[in-house]
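Student: pasting the sequence and the predicted model now:
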Amino acid sequence: MSEHAPQVHGHCDARFAAVRTAFEENFREPGELGAAVTVMVDGVTVADLWGGWADRARTRAWERDTLVNVWSTTKGPVALCAHILADRGLLDLDAPVAAYWPEFAAAGKEGVLVRHLLSHRAGLSGLREPHTLEQLCDWELTTGRLAAMEPWWEPGTHSGYHAMTYGFLVGEVVRRVSGLLPGAFLEREVTGPLGIDFTIGLPEKEAGRAAELVHSPAASSGEQSAVLSRLAPAAIAALANPPLGAEQANSAEWRSAEIPAANGHGTARAVAALYAILAGRGSHAGRRVLSAEAAERVREGQGSCRDLVLGAVLARDTEIGLGLWLSGPTGSYGPNPRAFGHDGFGGSCGLADPEAGLSMGYVMNRMGPHIADDPRKTALVKAVYEAL
């Protein structure tokens, strides 16, 4: 490593030495600030690495237990909550959402199914009216507006990434069925019993362990305008209402709220463990969380298409299962097209490959400009599969 690259800590099985090499290289060329990666095979940790800095000023080292906001990588654990309820017969994925949330039937949404929420096909990618961060942090206000709004497109026909609304939509169904918001449900059913260091929102007592997010250099206003000009109103609503970035995610307001699409906080080890439940066909660390059939259902493809929100950015067709993205022909989660996972805004990632018994968590605090397939993540995934 160069004299300017930070020391990497942790362990890595000799077979997975390429993962350490790729992780170290991320601190050179892509300019990683602080990060961690954990890889599990059949539930056994084969790589657990961390390094760099937890803050922009480089005064706090990234430690073994440093927490960081992982943005949309949170959506996998939220989907898991819904699948646990379905597995217990308490939630029917083919039932209308309004069967559990009667107010949701407004504005022609009586035919929207629970599976449409999980697969980003509900037509509710973002709110039509301006929505501030303060309002986003208000659960009742946000879910009330979603229940009342008219869909942007005919539900069930296309996927359109529900960047922020996903967590409120799936989360409100979880709350109506279980009586708990998804953060509390996840803690009771999964992270508490398994000892997984992951929360939706960040308890104030854990603030000292949290890394500071740092955004990539801002695009010029002209570049931003050019990007927005290519997007349909449904995409602008999803990605820019309200506008969010590192500054907002570092705030006490964001950390204290329940925003289940985007404000999960955890370690790479925690992300790998959560996705290991799916890689292990419903079981991890000797505990069965889902039946094998329910775990398989998570990656049940809902149809490949050009996503109505991300299509203009990714410039390719994608396919979403019932809560997570399939690796598909482009190999976003490795060469197995049926591997699946979720990326987080700026770079983080959770991955599950049941055929390989593989799960991976990658977290970082310097956000790149990519919504998906950040080069740092891609390099790590490539190294993992080369080692298998």
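Tutor: Now that the structure is in, tell me what you want to look at. Residues are numbered from 1 along each chain as shown.

Student: use CA for all of it now, contacts and neighbours both
Tutor: Noted.

Student: which residues are in contact with S327?
Tutor: 333-341 (CA atoms under 8 Å, 6 or more residues apart in numbering).

Student: quick check, nearest of those to A249?
Tutor: G341 (22.2 Å; CA to CA).

Student: give me the element the closest residue to the closest one other than its chain neighbours is part of.
Tutor: Leaving aside its chain neighbours, G341 sits nearest to L351 (4.3 Å; criterion: CA to CA, 6 or more residues apart in numbering). Using DSSP states H and E, L351 falls within strand 349-353.

Student: outside of that strand itself, list whatever touches it.
Tutor: Residues contacting strand 349-353 (CA under 8 Å, 6+ apart): 70, 73, 76, 271-272, 275-276, 278-279, 333, 336, 338-343, 358-363, 377.

Student: for it, buried residues please.
Tutor: 349-353 (16 or more other CA atoms under 10 Å).

Student: same deal with stretch 275-293?
Tutor: Using 16+ other CA under 10 Å as the test for burial, stretch 275-293 gives 275-284, 289-291.

Student: filter the contacts of strand 349-353 down to the ones in strands?
Tutor: By the criterion of DSSP state E, membership of the contacts of strand 349-353 in strands covers 340-343, 358-363.

Student: which one of those residues is nearest to S216?
Tutor: So of the ones in strands among the contacts of strand 349-353, ranked by how close each gets to S216 (CA to CA), first place is V363, at 15.2 Å.

Student: try it against this one:
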Amino acid sequence: MITSLAVLMLVDSGAISVHDKVSKYWPEFATNGKEDVEIRHLLSHTSGVAGWDDKITMDEVCDVGPSTAKLAQQAPWWKPGTASAYHAWNFGHLLGEIVRRVTGLSLKQFVAERIAGPLGADFQIGVLEKDWSRISNFIPTPASAATADIKHGPLFLRAIGNPIPSPEMGKSLGWRNGEIGASNGYGNAYALNTILSTITLAGYEDVDKRKHLLSKPTVDLIFEEQSSGIDLAIGVPIRFGIGFALRGDGDSWVDDWLPAGRVAYWGGSGGSLGIMDIDRRATITYAMNKRSNSLIGNTASRAYIGAIYEALGVNVE
């Protein structure tokens, strides 16, 4: 979510366009059938490069330079732009390289200097050693239930199961010092809300000027549908816009617990979730340390979301 915001900020400034080819900024990427992949394809998980061809370790994923270079040499797993497959591990590698090539800043630096810092949000990509004592350790999902409710698309093992995460990975130096924009952001629900509300409230004059990270036309881009159908990795129907998934029209797996309208969302393994409800000017975030057997949202987060909308008098059925 934060990686998407970083790239959308570059779009908003005019530094890049979502319709630019990736190779305009990253020439090495234009090989093996990826010559026409555009920025919007990376932002919508439709690039065809949803993971690594070869088996890869978590330590190798954390070594961002070499692991990103490997992605540049691969052929797409399907025709780019025709379907989605959740880029669970490499979303930040691909888009972080765009940020680096355009700004000269690493994704970690960009988030610190241009997003979290100005907003006063307690959020980092990776985590500084001085903050290690504040990390809340994950309570893992019981092994017997680890994948009980997770649906599998045909690319699940290649995109999400390579590498295979472990309960101990968050304690490694490589992980804590790493820059995995898809998965090793450190923060809390309040910090996420502070950041994501810049999307929800974009264009409103009554909003603190520090929150003006995007203009309304850039937020409108988020709602330009890029794909809609069964995600090849997760195996459920997802409607993707540019940077985020979108509430559908009865054809998306979130439609029975999110209200109709301009609602964007995404989440993380274990149950975390962020919702930007543009129509109602509501930003809802949920983060936890007790993991569930869910890739995006869980029973607790959905109950929490339902209670919030009920309090707002919003019908989600």
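Tutor: Perfect, I can see it now. Being a predicted model, the structure only gives us computed values, none of them experimental.

Student: post the TM-score for the overlay when you can.
Tutor: In this superposition the chains share a TM-score of 0.91, using TM-score structural alignment, normalised by the length of the second structure; 305 aligned residues with a CA RMSD of 2.0 Å.

Student: the residue nearest to G341 of the first structure matches what in the second structure?
Tutor: Under the alignment (TM-score structural alignment), L351 of the first structure pairs with I275 of the second structure.

Student: before we move on, what about S256 of the first structure?
Tutor: Here S256 of the first structure is matched to N177 in the second structure, going by TM-score structural alignment.

Student: tally of neighbours for its match?
Tutor: N177 of the second structure has 16 neighbouring residues, counting by other CA atoms under 10 Å.

Student: can you check T157 of the first structure too?
Tutor: 14.

Student: quick one: contacts for it?
Tutor: R121.

Student: cool, and T318 of the first structure?
Tutor: 304-307, 325-326, 328 are the contacts of T318 of the first structure under CA under 8 Å, 6+ apart.

Student: next: N289 of the second structure.
Tutor: 136-139.

Student: before we move on, the earlier item: touching, the match of S256 of the first structure and L128? I think so.
Tutor: Yes - proximity of N177 of the second structure to L128 meets the contact threshold set by CA atoms under 8 Å, at 7.2 Å.

Student: which of the three states applies to the aligned partner of F91 of the second structure in the first structure?
Tutor: Per TM-score structural alignment, the equivalent position to F91 of the second structure in the first structure is Y166. What DSSP: H, G, I helix; E, B strand; the rest coil gives for Y166 of the first structure is helix.

Student: not counting sequence-adjacent ones, nearest residue to Y166 of the first structure?
Tutor: In this structure, Y166 of the first structure finds its nearest non-sequential neighbour in A261, 5.7 Å apart by CA to CA, 6+ apart.

Student: and for E154 of the first structure?
Tutor: G123 (6.4 Å).

Student: I figured the one you found was touching P151, is that so?
Tutor: Yes - contact status for G123 of the first structure versus P151: in contact at 4.6 Å, counting by CA under 8 Å.

Student: tell me the strands in the first structure, going along the chain?
Tutor: Here the first structure has its strands, by DSSP E, at 8-12, 34-41, 44-52, 68-69, 198-200, 264-266, 283-284, 287-288, 325-326, 340-343, 349-353, 358-364.

Student: out of these, which is closest to G245 of the first structure?
Tutor: Across the strands of the first structure, closest to G245 of the first structure is strand 68-69 (CA to CA), at 11.1 Å.

Student: which residues in the second structure does that closest one align to?
Tutor: Under TM-score structural alignment, there's no match for strand 68-69 of the first structure.

Student: other SSEs contacting that strand?
Tutor: Applying 3 or more CA pairs under 8 Å, 6 or more residues apart in numbering; DSSP states H and E, one finds that strand 68-69 of the first structure contacts strand 264-266.

Student: that older thread, buried only: go through the contacts of N289 of the second structure for me.
Tutor: For those, buried by 16+ other CA under 10 Å: none.

Student: how about these in CSV, adding distance to I296 of the second structure?
Tutor: Shown next, in CSV, are the contacts of N289 of the second structure (distance: CA to CA, whole Å):
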residue, distance to I296 of the second structure
S136, 20
N137, 19
F138, 16
I139, 17
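
Student: which non-adjacent residue is nearest K290 of the second structure?
Tutor: I139 (4.5 Å).

Student: about what we covered before: pretty sure the match of F91 of the second structure is touching S119, no?
Tutor: No - assessed by CA under 8 Å, Y166 of the first structure is found out of contact with S119, at 9.2 Å.

Student: number of nearby residues for the aligned partner of H265 of the first structure in the second structure?
Tutor: By TM-score structural alignment, H265 of the first structure lines up with Y186 in the second structure. By other CA under 10 Å, 18 other residues sit near Y186 of the second structure.

Student: OK, contacts around Y186 of the second structure?
Tutor: 123-127.

Student: ok, it to I39 of the second structure distance?
Tutor: Distance, Y186 of the second structure to I39 of the second structure, by CA to CA, to the nearest Å: 25 Å.
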